[in-house]
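Q: For reference, the sequence and a predicted model appear below.
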Amino acid sequence: MSNSSSTVNEAAAPASAIIVGAGILGAATALFLAREGVAVRIVERQHAGWGASGRNAGYISMITRSGGPQLELANLSRSLYSQLAEELDDFEFQPNGALVYYYEEQLPLIEGFVKKRQEDGLPMEIVSGDRARELCPLLPEDVVGGIHSKSDCYLHPGKLVDALMNAAIKLGAELIDADVTELVVEDGRCVGVRTARTDIRADVVAVTAGSWTAAILEKAGLPFNVLHMRMQMAETAPIEERFNVAAYGPSLFHEYAFVRELPGYDDDIVLHPLQHIMPEVGLLELICQRADGRLWLGCPIEFVDGPDASPDPTVAGMAQTFGVLGDHVPALQHIPVERTWGGIAPQTGDGLPVMSDVPSVPGLFVGSGHAYGATVGPGSARVLADIILGRVPGLDASPFRYDRPAITEGMARSVSLG
C-alpha cells in the first residue's frame, strides 16, 4: 500500500473538475478550486445542503475531537472558519466556545477530562456553577459547574452551505441539477460522470456525496465501507433569554471512546435513566440558540441500514432529546416545539474521513465519511483541494487516504463517533 499516492497528486493542476454532491465539503472544495482558476461544475441531485450538511446542529466541536489526526484536521478547519466568516455571506458564526454543564455526580470525571484536553492543546477551563449560568442562563441551580472549551463554536449549517455555494458561483462555478448514476471511466481513468440526461466530462472528478458516496464508488467496483447514522434535531419557538455558547450536557461523555478510557469515567454517572432504557440511541445532549432566538435541541444518533433509510426522527430519538434535556434543564419543558428533522451521515470504522485520490483510478478523488462534517468541513475541503491541485496539504493527509483497511476491507461497528 502506498501512502504517498494518497497524500499528494503529482500530476499538473487540472483545468476542470466535477464535484459530486453539494454539501459543506463539496461546496467548500468547489470554492477553493474556483479560487485557483479551475472550471468547476457541482452536480447535485436535490439542492445544496440537502443531506446531512444542512440537517446537523452546526457545532464546531473541538472538545470531542480526539488527539492526533482528528484534532489536527479540526484545528485546520477552525482556523479557516474565522476567515470564511469574514469573507462569506452571514452564516451565524458564533465563536464563543462550548460549555459542558455538569452535576455533582459527574465530578469524579471532570478534572481528568480537562487535563487530558489541555494536554492535547485545547484551551479550556473549569468554571463554577454561577459562571455556567451566566454563559447559559437556562441552566438550573443544581448545575455545579461547567467546562468552557474556548475554541469551540457553532453556526447555521444551511446558511453555511448557501454562503459557500454563492461564493463559488461568483467565481464561475456551475451548479448542475442532476442525479449521478455512475462514473465514466475510460482506459482506466475517470473522465467524468453519467447522469440520466447526459455525460459530463472534466479533467478530474471528486465524489463528495456523503452517505451516497459508497453507492457511486461501488458501481465502479471500488469498495467504500462506512456505517450510516440517523442524526436528529428539534427546534423550539423563540425565547427571550439569549446566550451564544454551544451547550452540552453530561451524556456527551458517553459517546467518545477516548473519554470512556479516562480515570473516573463510569456509565452510571453520565447516562440518564432513559438512556439505559433505550441503549441503541446515542445522545450528544446539546442546546444552541439561533439568531432569531429559537433553540436547536439534540442530537440523538441511531445506526441505520443505509443512506436511503428514513431520515425522519424516531420516537426513541425524540424521547431521549426531550426527556433527558427536559430533566436536566427544566427551563426547556414548556417551550413550544415548532419542528423536528433528521439526516443520514456516514461514519468510518476508524473515525477518520477520506480526503484522497483513488490510486487505482487516476482522475478520481474522494471526500467523504464525515460523521462530523460541520466541524471539519472547510479543513477537509482545503486538504482535498490541495491534493487535487497537486500540492502538499498543510497537514499529514496519509491518515485520510482512501486505500486503508477501514475503508477498503470492511470493518466492525465503530466504538467512537467520528
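A: Cool, got the structure.
Q: drop to CA atoms for contacts and neighbour counts, all remaining ones
A: Fine.
Q: got the residue ranges for the helices in the stretch 201-350 of the chain?
A: In chain order, the stretch 201-350 of the chain shows helices spanning 213-219, 257-260, 267-270, 273-277, 315-328, with DSSP state H, counting those that start in this stretch as the criterion.
Q: mind checking which of these is nearest P405?
A: With C-alpha to C-alpha as the criterion, P405 lies closest to helix 213-219 of the helices of the stretch 201-350 of the chain, at 15.1 Å.
Q: Return the residues in contact with the closest residue in space to G298 that isn't next to it in sequence.
A: Taking C-alpha to C-alpha, 6 or more residues apart in numbering, and ignoring the residues beside it in sequence, G298 has M233 as its nearest neighbour in space, at 4.8 Å. Shown in contact with M233 (C-alpha atoms under 8 Å, 6 or more residues apart in numbering): R55, N56, A57, W296, L297, G298, C299, P300, P313, T340, W341, G342.
Q: quick one on the thing from earlier: just put the helices of the stretch 201-350 of the chain in a markdown table and tack on mean neighbour count and distance to G97.
A: Formatted as a markdown table, the entries for those read as follows, by neighbours: other C-alpha atoms under 10 Å; distance: least, C-alpha to C-alpha, whole Å:
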| stretch | mean neighbour count | distance to G97 |
| --- | --- | --- |
| helix 213-219 | 18 | 32 |
| helix 257-260 | 18 | 19 |
| helix 267-270 | 16 | 22 |
| helix 273-277 | 14 | 27 |
| helix 315-328 | 19 | 20 |
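Q: Can you add distance to D357 and give those back as CSV?
A: Compiled in CSV, the helices of the stretch 201-350 of the chain are given as follows (distance: least, C-alpha to C-alpha, whole Å):
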stretch, distance to D357
helix 213-219, 13
helix 257-260, 29
helix 267-270, 40
helix 273-277, 40
helix 315-328, 37
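Q: this is the comparison structure:
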Amino acid sequence: MSGRGPDVVVIGAGIIGAAGAWFATRAGLRVTVLDRGPLAGGTSGRGEGNLLVSDKEPGPELDLALLSRRVWREDLGEHAGLWEFDEKGGLVVAATDASAAGLAELTRRQRAAGVDAVDVGADELPAYEPQLAPGLRGGAFYPGDAQVQPMLAVAHLLRLARDGGAEVRTGVEVTGLLRDGDRVTGVRTDRGDIPAGNVVNAAGPWAGSVAELAGVRLPVLPRRGFVLVTEPLPPTVRHKVYAAEYVGDVASADAALQTSPVVESTESGTVLIGSSRERVGFDGSLSLPALKRLAANAVALFPALAGVRALRAYHGFRPYCPDHLPVIGPDPRAPGLWHAGGHEGAGIGLAAGTGLLLAQALTGATPALGLAPFAPERFDEGDPAP
C-alpha cells in the first residue's frame, strides 16, 4: 500500500462504489471516492432497488446474490431503516403450462443451491396477489426477495464511510491513471493527481472507458432500461411480481428491445412498472414503443392498472457484460487496478456482497467467495458465448 495518499481510490459514487468504500473503510483502509457527477448520478439513481435471488440460475451469480442477501441483512442490518429495506418477497407467475413447468424446474435447482422458493399452484395465486389477472398457470414465491431505495442506500453508505474516515469528492473527473511501469499507482484528475495504493474501477456502464485508461480491455456496455411510475394508489400489488419469462430475457444477449412485465409497489403508494432492455449505446432519448409495451404488459398482469395514470418515466444504462457475470477483483494486466462492475440490472442487490469481497481481497483476507468466475482477464480470448 502507498505511504502517500489513500490506500484505495474508488472511481464511481454509485451503489457498488459506495458499498466498496464502506467495507474497505470498515476494514481499516484509507479510502477516497471520486465521481465526476453527483452521488448516485448514474445507474444507481435510475433503478428499482431490487435485492433478488429469484431471477438467478444456479451458478456464480446466484452464489453472489445469496452472499449479498446475507450481508444486507446481517452486516448492514442495523442500518436497514436508512434505505427502506423491505423484505416484501417476490412472486413469479407463469402464463402457460410450458412456462409453469420451466419455472418449477428452476425452483427445484434453486432450492438445491440454498434458495427458499415455494411452488405456487394456479388456484393459490389470488391468496398472494388478489388483483392478478385470471388464467395464469402457476407461480413461485420467494420470501427472501427484497427492495431498498437505491439513492438512500448510496447516500447513507457513503455517509457511513465518511464517518469512518473516508473522503468523498464529487465533481471530480478521472482523466488518466498514474503508473510506475505496469503498476497503477493512482489517478490523474481535472483537480490534480491523487497517488494511491490501489484504484477500484466502479464506474458502472463507463467501466470500459476507465479500463482503457490502463490499456486493458473490459467489454462492459450500456443496456438501456425504462421504468414507469404510476400515481399513488391504494394497496394494489403486495409483492414484487414478474413473469417467468423475465429470467430468460435478462440472460439474453439480444441487442433489440425486449420487455417483460415486472410490477411492484413502493412505500409511497406508487407502482413501479418495468422492465425493458436494449443496447442502443448511451442514447438517452425517450422510447414511446418501450413505454407502451411496459404499460400493456403491466395491465395484462394486473387489469386494475388499466385506468391508472403514469406520473413519469425514467431510464438508466445498466452495465452489461457478454457472459452476464460481473467483473470483481484485481486486474493482473495492470497491477494496482481493481474492477467492480458489470452487474447489469442486479447491481443494487449484488452491491453488498461485491463490497465485502473487494474489502476482503484488498486487505489480503480470503474472500467469502472465490473471485475466479468474476476475473477481469477472462475476456482476453474473446467474449464468451452468452
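A: Looks like it arrived, so ask away. From a predicted model like this one, the values you see are computed outputs, not experimental measurements.
Q: TM-score for the pair, please.
A: Comparing the chains after superposition, counting by TM-score structural alignment, normalised by the length of the second structure, produces a TM-score of 0.91; 380 aligned residues with a C-alpha RMSD of 2.4 Å.
Q: And S149 of the first structure, how far from E141 of the first structure?
A: As for S149 of the first structure, its distance to E141 of the first structure is 21 Å (criterion: C-alpha to C-alpha, to the nearest Å).
Q: for S82 of the first structure, same thing?
A: For S82 of the first structure, the distance to E141 of the first structure (C-alpha to C-alpha) stands at 34 Å.
Q: picking that back up, closest to I407 of the first structure out of the contacts of M233 of the first structure?
A: Distance to I407 of the first structure, by C-alpha to C-alpha, is smallest for N56 among those, at 23.7 Å.
Q: Under the alignment, what does the closest one map to in the second structure?
A: N56 of the first structure maps onto G47 in the second structure when the alignment is built from TM-score structural alignment.
Q: swap in Q94 of the first structure?
A: Residue-level alignment of Q94 of the first structure against the second structure, with TM-score structural alignment as criterion, gives D86.
Q: and if you look at D386 of the first structure?
A: When the second structure is aligned by TM-score structural alignment, the residue opposite D386 of the first structure is Q360.
Q: give me every residue that touches its match.
A: Contact analysis of Q360 of the second structure by C-alpha under 8 Å, 6+ apart lists A24, A27, T366, P367, A368.
Q: Once you drop chain neighbours, what's closest to the third one?
A: Meaning T366 of the second structure. Sequence neighbours aside, Q360 is the residue nearest to T366 of the second structure in space, at 6.3 Å (criterion: C-alpha to C-alpha, 6+ apart).
Q: Against L233 of the second structure, how distant is that neighbour?
A: According to C-alpha to C-alpha, Q360 of the second structure and L233 of the second structure sit 44 Å apart.
Q: can you check A40 of the second structure too?
A: When distance is defined by C-alpha to C-alpha, A40 of the second structure is 27 Å away from L233 of the second structure.
Q: more crowded one of the two?
A: Here A40 of the second structure and L233 are set side by side on neighbour count (other C-alpha atoms under 10 Å), and the busier one is A40, at 23 against 16.
Q: can you name the residues of the second structure that stretch 187-194 of the first structure overlays?
A: Taken onto the second structure by TM-score structural alignment, stretch 187-194 of the first structure occupies residues 181-188 there.
Q: Go ahead and list the helix or strand containing the spatially most central residue of the second structure.
A: With distances taken as C-alpha atoms, centre = their mean, the second structure has G347 as the residue nearest its mean C-alpha position (1.3 Å). For G347 of the second structure, the enclosing helix or strand under DSSP states H and E is helix 347-362.
Q: Equivalent analysis for A140 of the second structure, please.
A: Counting by DSSP H and E, the element that carries A140 of the second structure is strand 138-142.
Q: Distance from the chain centre to that strand, please.
A: A distance of 22 Å separates the C-alpha centroid of strand 138-142 of the second structure from that of its chain, computed with C-alpha atoms, centre = their mean, to the nearest Å.
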